[in-house]
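A.B. asks: next come a sequence and a model predicted from it.
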Amino acid sequence: MANKKVVLAYSGGLDTTTIIPWLKENYDYDIIAVCVNVGQGVEELDKLEERALGSGAAKVFVVDVTEEFVTDYIWPTVKSGAIYESEYLLGTSMARPLISKVLVDIAIQEGAEAICHGATGKGNDQVRFELGIKALKPELKIIAPWRLWDIQSRQDAIDYCHSKGIFLPFSAEQSYSRDKNLWHISHEGLEIEDPSFEADYSKILKISSTVENAPDKAEYLTISFEQGVPTAIDGTAYSPVALMEKLNELGGKHAIGTIDLLENRVVGMKSRGIYETPGGTILYKAHEALEHLCLDRETYSFKLTAAQKFADIVYNGQWFSPLRESLSTFFDTTQETVTGDVKLKLYKGNIIMAGATSPYSLYNASLSSFETGELYSHKDAEGFINLYGLPMAVRAWMKKSNEK
């Protein structure tokens, strides 16, 4: 009889490479290594298939879902305006459900009974991967080696691989824990774990310039949106992936979108991360500016509340929940008039508004001007203020009567 199969979420790094012989030893599975390309770059995919097969995998899939990542995960999140704990633009959080979806699809295609991931028992990703799998095919078994094995360090992993006759170009010298996709790159570990330590961006950053090294001359760009979705830069239409690549290039050049965040993980502890989200930060700023122009006060106010809930849902790994889907439907409705152009100035880490236009603009100069316009009479304000302030006046009268 053929061996049972397990699908392994494979990045090509030391941890997931070590998992391959460990799975063979402890489960006797045929291992199907799956690398999901969400825009992490060719350098991370180099020789990945060769490494997986050389470590004992029976089959390797490299699945490029970068465009799906942008259109079905990034764009809905941009429309929402969701930001976790006021700063984090959900880069890793958005990608995990899509990766889970691909793993489940391959498991069904290959007849695998289990999915294995390399997320640690302390992090958010174990929650995100496993909730995604449970939402899509709950009968699949989930294996999380970091919650099971005795390996405690990078050197332990290297020694284990050597004991299995696997010699790969990994060193025991520690490095930052990083996660990269088309939206962002995160950095954790080493000296960053000390919240009192000032991070050395010149050593850490990978896609962004430091503020000190950013150009001394500002650069302008105009982003065009159609129903909340960015479609063009400076009048030139771009595909979703190409648009993100262009904005990342511009934002990285001008040191846009680097944050140092001490955040609350799903599992209860705090962790510190350095995040680079150059293109995403530009998009959020431009999109927000257009919403200020096109959304009425009550819709915008409620959308802010919904965005906070959306951020928590995505961060917590609940992308495939009914509430997330319902909120996305609400956000889509709010975006029906969020169409227009936003001009921005980029300069040494700053994004400065330089104008916005929309055929659906709710700004009316006749109403807003200090000069009297035909649509508004200054005299009308008196009655409005009397009614609006009535509860305050009633309370004051009550207090005065009780003082007698």
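C.D. replies: Arrived safely. Numbering: from 1, shown residues only.
A.B. asks: switch to C-alpha atoms for all contacts and neighbour counts from now on
C.D. replies: Will do.
A.B. asks: who are the contact partners of Leu304?
C.D. replies: Counting by CA atoms under 8 Å, 6 or more residues apart in numbering, Leu304 touches Gly81.
A.B. asks: that one belongs to a helix?
C.D. replies: Yes - under DSSP: H, G, I helix; E, B strand; the rest coil, Leu304 sits within a helix.
A.B. asks: need the contact list for Gly189.
C.D. replies: Taking CA under 8 Å, 6+ apart as the test, what Gly189 contacts is Ser175, Tyr176, Ser177.
A.B. asks: hmm, 10 Å instead?
C.D. replies: Gln174, Ser175, Tyr176, Ser177, Arg178, Ser271, Arg272, Gly273, Ile274 (CA atoms under 10 Å, 6 or more residues apart in numbering).
A.B. asks: what about versus this one:
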Amino acid sequence: MKKDIKKVVLAYSGGLDTSIILKWLGDEYGCEVVTFTADIGQNEDLAPIKEKALKLGIKEKNIFIEDLKEEFTKNYVFPMFRANAVYEGEYLLGTSIARPLIAKKLVEIAKQTGADAISHGATGKGNDQVRFELGAYALMPDIKVIAPWREWDLNSREKLLAYAKKNDIKIEQKKGKSPYSMDANLLHISYEGLILEDPNAAPEKDMWRWSVDPKDAPNESEIIEIEYKNGDPVALNGKALKPHEILDALNRLGAKHGIGRLDLVENRYVGMKSRGCYETPGGTIMLKAHRAIESLTLDSGAAHLKDEIMPKYAELIYNGFWFSPERLMLQALIDESQKHVNGVVRLELYKGNVIVLGRSSKTDSLFNVDFSTFEEDDVFDQKDADGFIKLSALRFIIAGKNGRKII
């Protein structure tokens, strides 16, 4: 295989692992390396990444840095939130949903540059290797994938640093303890490793990067309004915004009020349990708001069906099957359900909590006070309930007359 690889596109972050991979690919495969860096809202200055790639011998024409914040939010995050997707009851899939977009761009650049292969820095223990590669194979079945962590023997931080020193790869080392393994994008930031490898150890207070401790959040609550159209947020406090602008604004509001922290032990697709901590402030607000507007505008049968399929949909995203036929089928069903999910949700943010204060829809509300009122009405005949209950209980009645006992 090595002799067949002439050019490879590397998902490049500029960090320790991918900087070493960049050099290692040239040494082991003797191939030309193209780097791709995605700006998906990780809030980092990406200019030094280009300079670093140049210093490591990458031609300027082979360095790709793309701003994908809008595409990420509009075409990946928002469709996922239409489904109210939550993995294992808690995780809002912040890392999972970014991987198919990166895989898509790796393949596009491979086609554009005539590359034979793509490469990534995901380890053989993690979910990301699966997500990157399933996405790539779905979009380019003949693409070759180089996963150094499954090939080399540089299986510790010490060996990586020694390799970097030997090959004059400059690695910025911060004073103090090693950082957590982190992943950030416009939807969330995650933390793994160090003390978190003990699931009984509480996260260190200085670990959290985005949000204030709920106990230290403002003592005054803040009320906001989110407007929805076809299941997607389109305006915040009456101001129309682009998808990535809304998510960014909700992140800042949520972080200010200590919203969106999560400490989770999850089941990885490769079979092991892992412990991670997450901050998803804007996403936590969006989930609460979306369910609130759906409660007003979505038919009960459609709402219950969505809740039934949601765990499967979330699992598909977590496991890397974003481009699978079954996810696309479920997405079509979900999107069909959102045609009348229009209106405004009013929320109160306070010390880690998102509280629904109200929801309204001028065009699509299914809440009819004439039917639901506890006061006198002229539209609902309460005597109808007698036959409704007896028909619902008919099978119990027949079984009972036949001598069958429940308990």
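C.D. replies: Now that the structure is in, tell me what you want to look at. Just so we're clear, the structure is a prediction, and the values are computed from it rather than from any experiment.
A.B. asks: got a TM-score for the two of them?
C.D. replies: Overlay of the two chains. TM-score (TM-score structural alignment, normalised by the length of structure 1): 0.96; 400 aligned residues with a CA RMSD of 1.8 Å.
A.B. asks: sorry, back to before: please list the members of the contacts of Gly189 of structure 1 that lie in strands.
C.D. replies: Among these, the members falling in strands (DSSP state E) are Ser177, Arg178, Ser271, Arg272, Gly273, Ile274.
A.B. asks: give me the buried subset of these.
C.D. replies: Ser271, Arg272, Gly273, Ile274 (16 or more other CA atoms under 10 Å).
A.B. asks: between the residues you listed, which is closest to Thr258 of structure 1?
C.D. replies: Relative to Thr258 of structure 1, the closest of those is Ile274; by CA to CA it sits at 7.2 Å.
A.B. asks: find the nearest non-adjacent residue to the closest one, please.
C.D. replies: Nearest non-adjacent residue to Ile274 of structure 1, counting by CA to CA, 6 or more residues apart in numbering: Asp260, 4.6 Å away.
A.B. asks: list the residues that contact Gly301 of structure 2.
C.D. replies: Asp307.
A.B. asks: which strand or helix spans the equivalent of it over in structure 1?
C.D. replies: Under the alignment (TM-score structural alignment), Gly301 of structure 2 pairs with Glu298 in structure 1. Element membership of Glu298 of structure 1 [criterion: DSSP states H and E] is helix 297-315.
A.B. asks: buried set for that helix?
C.D. replies: Quick answer for helix 297-315 of structure 1 (16+ other CA under 10 Å): Tyr300, Lys303, Ala306, Ala307, Gln308, Lys309, Phe310, Ala311, Asp312, Ile313, Val314, Tyr315.
A.B. asks: over to stretch 34-47 of structure 2?
C.D. replies: For stretch 34-47 of structure 2, by 16+ other CA under 10 Å, it's Val34, Thr35, Phe36, Thr37, Ala38, Asp39, Ile40, Gly41, Gln42, Leu46.
A.B. asks: same question for stretch 112-124 of structure 1.
C.D. replies: Buried residues in stretch 112-124 of structure 1 (16+ other CA under 10 Å): Ala112, Glu113, Ala114, Ile115, Cys116, His117, Gly118, Ala119, Asn124.
A.B. asks: and if you look at stretch 165-184 of structure 1?
C.D. replies: Ile166, Lys180, Asn181, Leu182, Trp183, His184.
A.B. asks: what's the neighbour count on the residue mapped onto Val379 of structure 2 from structure 1?
C.D. replies: Mapped onto structure 1 by TM-score structural alignment, Val379 of structure 2 lines up with Leu375. Residues within reach of Leu375 of structure 1, counting by other CA atoms under 10 Å, total 10.
A.B. asks: any idea whether Leu375 of structure 1 is helix, strand or coil?
C.D. replies: Going by three-state DSSP: Leu375 of structure 1 is coil.
A.B. asks: how about Trp208 of structure 2?
C.D. replies: coil.
A.B. asks: doesn't Thr18 make contact with Ser153 of structure 1?
C.D. replies: No - the criterion here is CA atoms under 10 Å, and Ser153 of structure 1 misses it with Thr18 at 11.6 Å.
A.B. asks: look up how far Asn230 of structure 2 lies from the residue nearest the centre of structure 2.
C.D. replies: Centroid-nearest residue in structure 2: Gly94, 2.6 Å away (criterion: CA atoms, centre = their mean). Distance, Gly94 of structure 2 to Asn230 of structure 2, using CA to CA, to the nearest Å: 22 Å.
A.B. asks: so stretch 155-162 of structure 2 corresponds to what in structure 1?
C.D. replies: With TM-score structural alignment as the criterion, stretch 155-162 of structure 2 aligns to 152-159.
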